[in-house]
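Visitor: Sequence and predicted model, in that order:
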Amino acid sequence: MLWLVVNPFIFRPIDRPAHWIEKGVLGERLWLGRNEAAAVYKWSLRVLLLLGLVGLAGMIAGMVTLNLWLAIGGALVVMVAQIVRLRRFADIYNLYISNL
């Protein structure tokens, strides 16, 4: 919760994205706004969300059962799925910009 409060003061607003992660943030905004460019990636983003939820379940199960490898494996799946989702959001942004 503290990070959500402090984050806007640490990082400046993005005017012209230079890196794929900045484009990913703006692409996520397009996705949330139901932009037409985002519809192309609808299926893959849902699969990645499902994969992340499976990883989250594995991570929680690993923590509850004190299984270190299951917890680490689940966390790894969550992180990889989220990074790939962010990359898809960057693709949405690039597609949107190319259609302007």
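Guide: Thanks, I have it.
Visitor: Going by C-alpha atoms from here, please, whenever you check contacts or count neighbours.
Guide: OK.
Visitor: Run through the helices of the chain in chain order.
Guide: Remark: helices assigned in the chain by DSSP state H are 2-10, 20-32, 42-64, 68-98.
Visitor: want to try JSON lines for these, with mean neighbour count as columns?
Guide: Shown next, in JSON lines, are the helices of the chain (neighbours: other CA atoms under 10 Å):
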{"stretch": "helix 2-10", "mean neighbour count": "9"}
{"stretch": "helix 20-32", "mean neighbour count": "19"}
{"stretch": "helix 42-64", "mean neighbour count": "17"}
{"stretch": "helix 68-98", "mean neighbour count": "19"}
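Visitor: for Asn67, what are its contacts?
Guide: Contacts for Asn67 (CA atoms under 8 Å, 6 or more residues apart in numbering) come out as Ala61.
Visitor: before we go on, here's another structure to hold up against the first:
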Amino acid sequence: MTLENKISQLFQMDDATWTRHANPWSVWTRNTVLPLLILAIWSRVWLGWWSLLWVAVALLWNWVNPRLFTQPETTDNWASKAVFGERVWMNRNQIPVPARHQTMPNILTTVAAIGTGFVAWGVIELDLWITLFGAALIYAGKLWFLDRMVWLYEDMKDTNPEYQSWLYSPK
């Protein structure tokens, strides 16, 4: 089982939730989680232990977001295909992905993970520049990763009937 599968299970992502998460509003608003989490942790300076409430709210938003939006009217867009590519990537142990797609997602995940370390350091030390540097690494890694997932989905959509079924446009 891949790390991505374990995270999906932790977030209780079933097919219906993945379909709703393919709504571009879900994809784009999910980018608010990191700044909310940073602000919530940083607020310990002003709120003390009450800041944990805002950390919980940010984490809850991370869990609720893929469930909040409706199934998209069309999935023929970058954001939806990025979500589909994530699902294809998660399924790579069952349906192998082409060799050209096997390295870069791991590199980009590592970039985002390194950024997470800088964000943690920055919010612990209350250093805005370290925090922003880390956030920039996270966003660069994650958004580039998502772009690679679009490419992966485009390459894989015709290899599996389930993958094909995810893509639809209004009639």
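Guide: That came through, no problem. Nothing here was measured: the structure is a model prediction, and the numbers come from that model.
Visitor: TM-score for the pair, please.
Guide: The TM-score (TM-score structural alignment, normalised by the length of structure 1) is 0.83; 99 aligned residues with a CA RMSD of 2.1 Å.
Visitor: who's in contact with the aligned partner of Gln102 of structure 2 in structure 1?
Guide: Alignment note: Gln102 of structure 2 maps to Lys42 in structure 1; criterion TM-score structural alignment. When contacts are counted by CA under 8 Å, 6+ apart, Lys42 of structure 1 touches no other residue.
Visitor: Check the one 10 residues further on too.
Guide: When the contact criterion is CA under 8 Å, 6+ apart, the partners of Gly52 of structure 1 are 77-79, 81-82.
Visitor: how about a cut-off of 6 Å?
Guide: Listed by CA atoms under 6 Å, 6 or more residues apart in numbering, the contact set of Gly52 of structure 1 reads 78, 81.
Visitor: With Arg20 of structure 2 instead?
Guide: Per CA under 6 Å, 6+ apart, neighbours of Arg20 of structure 2: 69-71.
Visitor: Ok, Ala37 of structure 1 next?
Guide: 92, 96.
Visitor: Compute the first-to-last residue distance for stretch 3-20 of structure 1.
Guide: Start and end residues of stretch 3-20 of structure 1 are separated by 22 Å (CA to CA, to the nearest Å).
Visitor: residues making contact with that stretch?
Guide: Stretch 3-20 of structure 1 is contacted by residues 23, 90 when judged by CA under 6 Å, 6+ apart.
Visitor: Spatially nearest residue to the aligned residue in structure 1 for Ala113 of structure 2 (excluding sequence neighbours)?
Guide: Using TM-score structural alignment, the equivalent of Ala113 of structure 2 in structure 1 is Leu53. Using CA to CA, 6 or more residues apart in numbering and skipping the chain neighbours, the partner closest in space to Leu53 of structure 1 is Val78 (7.3 Å).
Visitor: So what does that neighbour match up with in structure 2?
Guide: In structure 2, the residue matched to Val78 of structure 1 (TM-score structural alignment) is Ile138.
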